[in-house]
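Undergrad: With the input below, show me the fold.
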Amino acid sequence: MPALDLVIAAGVAFVAGVVNSIAGGGSLILFPTLVALGLPTVAANVTNSVAQWPGYLGGVAGFRAEYAGQRSRLIRLGLVALAGGTTGSVLLLTTPSGAFDLIVPVLVLLASLLLAVQPLLTRRLPDEGDRPRRDPAWLYVALFAATVYGGYFGGALGVILVGVLGVALHRLKLANALKSALSAVTATVTLVVFGLFGDVHWDVVAVAAPVNLLGGFLGARIATRIPTGPLRLLIVTFGVAVAVYLFLRR
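TA: Got it, this is the predicted structure:
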């Protein structure tokens, strides 16, 4: 990729990291940018997944205190996320690229709409504080389906996970913390699978991954100081526009 394009990719990756920490939806910015810079959609998707991996680790570090007493649950749910993420990643690499081109506008639109309704969803989720609650059986099925989606595309995966975990556990703060851990597991799976077998553009990853991590760190520092509503609206509008563009270019 030309040097100027790499500079653009790095700048957008930084913004994506900031956005992920503040409102979520960074993939809806970086992925279409890589497509606009000339990467095929599948290559843009796998490169985007690998480049944003460091940001998920920062999220896990920020929730360390919330994981106290959750070791067995983290292992159980982490194994499901491992299986789901692997399945989704393999599906992406083994199905025809034309199939991904066909479905990606729908996925981008779905991710944008999920991001739009996230505040409404989280307000409606019950939160029963620290009262222990057993995992319902359906949680594992829903989590597997969500992480298959995460391995295949991943946009707004965090929104889906918060919804599923919040409804299942009735503990919104814990759901948010577990979301970061399970997103990290899914992202690590995609890093390994796409890194070994996918068409990753490593020059883009080399410049995008460090600044994405930096953006995520800085975004976390300013997240409480700026309103997320206008930023969320901007990202959703951009995501819908991208979905329309991807649909028209097929």
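Undergrad: C-alpha from now on. contacts and neighbour counts both.
TA: Noted.
Undergrad: all strands in the protein, in order from the N-terminus.
TA: With DSSP state E as the definition, the chain shows no strands.
Undergrad: Can you report how many residues neighbour Ala61?
TA: Around Ala61 there are 12 other residues, counting by other CA atoms under 10 Å.
Undergrad: Same question for Gln70.
TA: Gln70: 11 surrounding residues under other CA under 10 Å.
Undergrad: so how far is Asp135 from it?
TA: Distance, Gln70 to Asp135, using CA to CA, to the nearest Å: 12 Å.
Undergrad: got it, and Gly195?
TA: For Gly195, the distance to Asp135 - CA to CA - is 33 Å.
Undergrad: Who has more neighbours out of the two?
TA: Counted by other CA under 10 Å, Gly195 and Asp135 do not tie: Gly195 has more neighbours, with 16 against 13.
Undergrad: Show the contacting residues for the residue lying closest to that one once chain neighbours are set aside.
TA: The spatially closest residue to Gly195, leaving aside those adjacent along the chain, is Val50, at 7.6 Å (CA to CA, 6 or more residues apart in numbering). Applying CA atoms under 8 Å, 6 or more residues apart in numbering to Val50 gives the contacts Ala187, Thr190, Leu191, Phe194, Gly195, Val200, Val205, Ala209.
Undergrad: how close does the nearest residue to the last one once chain neighbours are set aside sit to Val60?
TA: Right, the one you point to is Ala209. Nearest residue to Ala209 in three dimensions, chain neighbours excluded: Ala51, at 4.5 Å (CA to CA, 6+ apart). Remark: distance between Ala51 and Val60 (CA to CA) = 17 Å.
Undergrad: So for those two, which residue has more residues nearby?
TA: Taking neighbours as other CA under 10 Å, Ala51 and Val60 compare with Ala51 leading, 28 against 20.
Undergrad: doesn't Val205 make contact with the more buried one?
TA: Yes - at 4.8 Å, Ala51 counts as touching Val205 under the criterion of CA atoms under 8 Å.
Undergrad: can you pull out the helices in this structure?
TA: Secondary structure of the chain (DSSP state H): helices at 3-22, 27-36, 41-51, 53-62, 71-94, 97-124, 137-152, 157-169, 172-197, 202-222, 228-248.
Undergrad: I'd like the structure of this one too, to check against the first:
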Amino acid sequence: MTPADLVLLVGAGFAAGLVGYVTGLASIISYPALLLVGLSPLAANVTNTVAMVAVGVGSFAKSGRELIDYVGRRSLAASGGAALAGGVVGAILLLSAPDSVFAVVVPYLVAFASIALLVQPKLRTWITNGADQPVAWLIGVFAVSVYGGYFGAGAGVAFVALALLVTSVPLPKAMIYKSALLGLANAVAAVGFIFFGPVQWPAALAMGAGCFIGGWAGPPVVERLPVTPLRITIGIAGLGLAVWLAVS
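TA: Purely as a prediction, here's the structure:
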């Protein structure tokens, strides 16, 4: 891997960290960048998962206290446990099952989450009548974390959609929540990949450095964006990702 490749990956990591925090679509930038520098699809997948841990670390370092004050330590710990468990299952699936297992259903999952974001206000009232659903939230966190540990593209969109549908957490806080939980799911999967997967460490470290900076920059950017246009933008971008996953 050349110095130019590493510079490209730092830049792609920063873009993926920032875009991923704001929209939940980090992998649409990071995964193709890893393929571009010559990694195989499996190596790119596991290396991407390892690098994406830095997004959650960066954003939580910047705004984690704000999230803890809002949701409480006990709720955050329960959600984190569900994310860790899901990440373990996702990592086992990736290392023991072919990519084709999820290939057919992934675009539909991402499209569903994106549509749910677009119609979130009415859908939340219809599903929950505006009340928080803590059990549904924990089950959903586990399920999305399984997918996040296995493949991950669009998992951020699914986390945001889940938070807005079954909890009363506002969008800016949901973004911090999403980043922290997805970071945990990626972290536990990354531990497995470090020992059993083909992680390409120069690529992972270069992209991870950029991801950390992008994740750190994400919360202040979101705080300055209007909520409804941001939600709609994430939903539309998610639909675009679903189409890309379906045809790629």
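Undergrad: Any idea what the TM-score comes out to?
TA: The TM-score (TM-score structural alignment, normalised by the length of the second structure) is 0.78; 236 aligned residues with a CA RMSD of 3.2 Å.
Undergrad: Quick one: the contacts of Val50 of the first structure as TSV, columns for distance to Pro227 of the first structure too.
TA: Putting the contacts of Val50 of the first structure into TSV (distance: CA to CA, whole Å) gives the following:
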residue	distance to Pro227 of the first structure
Ala187	28
Thr190	32
Leu191	32
Phe194	35
Gly195	36
Val200	35
Val205	30
Ala209	26
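Undergrad: With respect to Pro40 of the first structure, which of those residues is nearest?
TA: Val200 (10.8 Å; CA to CA).
Undergrad: who touches that closest one in this structure?
TA: Ala43, Ala44, Val46, Thr47, Val50, Phe194.
Undergrad: Give me the spatial nearest neighbour of the aligned residue in the second structure for it, chain neighbours excluded.
TA: Aligned counterpart of Val200 of the first structure in the second structure: Val199 (TM-score structural alignment). Nearest residue to Val199 of the second structure in three dimensions, chain neighbours excluded: Thr47, at 4.9 Å (CA to CA, 6+ apart).
Undergrad: Test my guess that that neighbour contacts Pro202.
TA: No - counting by CA under 8 Å, Thr47 of the second structure does not reach Pro202; the two are 9.6 Å apart.
Undergrad: more neighbours, the two?
TA: Each of Thr47 of the second structure and Pro202 has its neighbours counted (other CA under 10 Å); Thr47 has more, 29 against 15.
Undergrad: sorry, back to before: show me the one of the helices of the first structure that comes nearest Arg131 of the first structure.
TA: Evaluated over the helices of the first structure, closeness to Arg131 of the first structure peaks at helix 157-169, with 9.6 Å, by CA to CA.
Undergrad: Count the residues that sit near the counterpart of Pro170 of the second structure in the first structure.
TA: Counting by TM-score structural alignment, Pro170 of the second structure lines up with Leu172 in the first structure. Neighbour count for Leu172 of the first structure, taken as other CA under 10 Å: 23.
Undergrad: Aligned against the second structure, show me the partner of the residue nearest to Ala209 of the first structure.
TA: Applying TM-score structural alignment, one finds that Ala51 of the first structure aligns to Ala51 in the second structure.
Undergrad: Tell me how far stretch 127-146 of the second structure lies from the chain's centre.
TA: Relative to the centre of its chain, stretch 127-146 of the second structure is centred 16 Å away, using CA atoms, centre = their mean, to the nearest Å.
Undergrad: quick one: buried residues of that stretch?
TA: Residues of stretch 127-146 of the second structure classed as buried: Gly130, Asp132, Trp137, Leu138, Gly140, Val141, Phe142, Ala143, Val144, Ser145, Val146 (neighbour count, 16 or more other CA atoms under 10 Å).
Undergrad: Count the neighbours of the nearest residue to Ile235 of the first structure once chain neighbours are set aside for me.
TA: Nearest residue to Ile235 of the first structure in three dimensions, chain neighbours excluded: Gly25, at 7.0 Å (CA to CA, 6+ apart). Gly25 of the first structure is flanked by 29 other residues according to other CA under 10 Å.
Undergrad: In contact with Phe100 of the first structure, which residues?
TA: With contact set as CA under 8 Å, 6+ apart, Phe100 of the first structure has these partners: Thr41, Val42, Leu92.
Undergrad: So how do I select the buried members of those residues in PyMOL?
TA: Per 16+ other CA under 10 Å, the buried members of those correspond to this PyMOL selection:
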select buried, resi 41+42+92
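Undergrad: Including distance to Leu74 of the first structure, could the contacts of Phe100 of the first structure go into JSON lines?
TA: Compiled in JSON lines, those are given as follows (distance: CA to CA, whole Å):
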{"residue": "Thr41", "distance to Leu74 of the first structure": "33"}
{"residue": "Val42", "distance to Leu74 of the first structure": "31"}
{"residue": "Leu92", "distance to Leu74 of the first structure": "26"}
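Undergrad: Which of the contacts of Phe100 of the first structure remain contacts when I look at the second structure?
TA: Compared against the second structure with both residues aligned by TM-score structural alignment, their matches' CA atoms under 8 Å, the contacts of Phe100 of the first structure retain Leu92.
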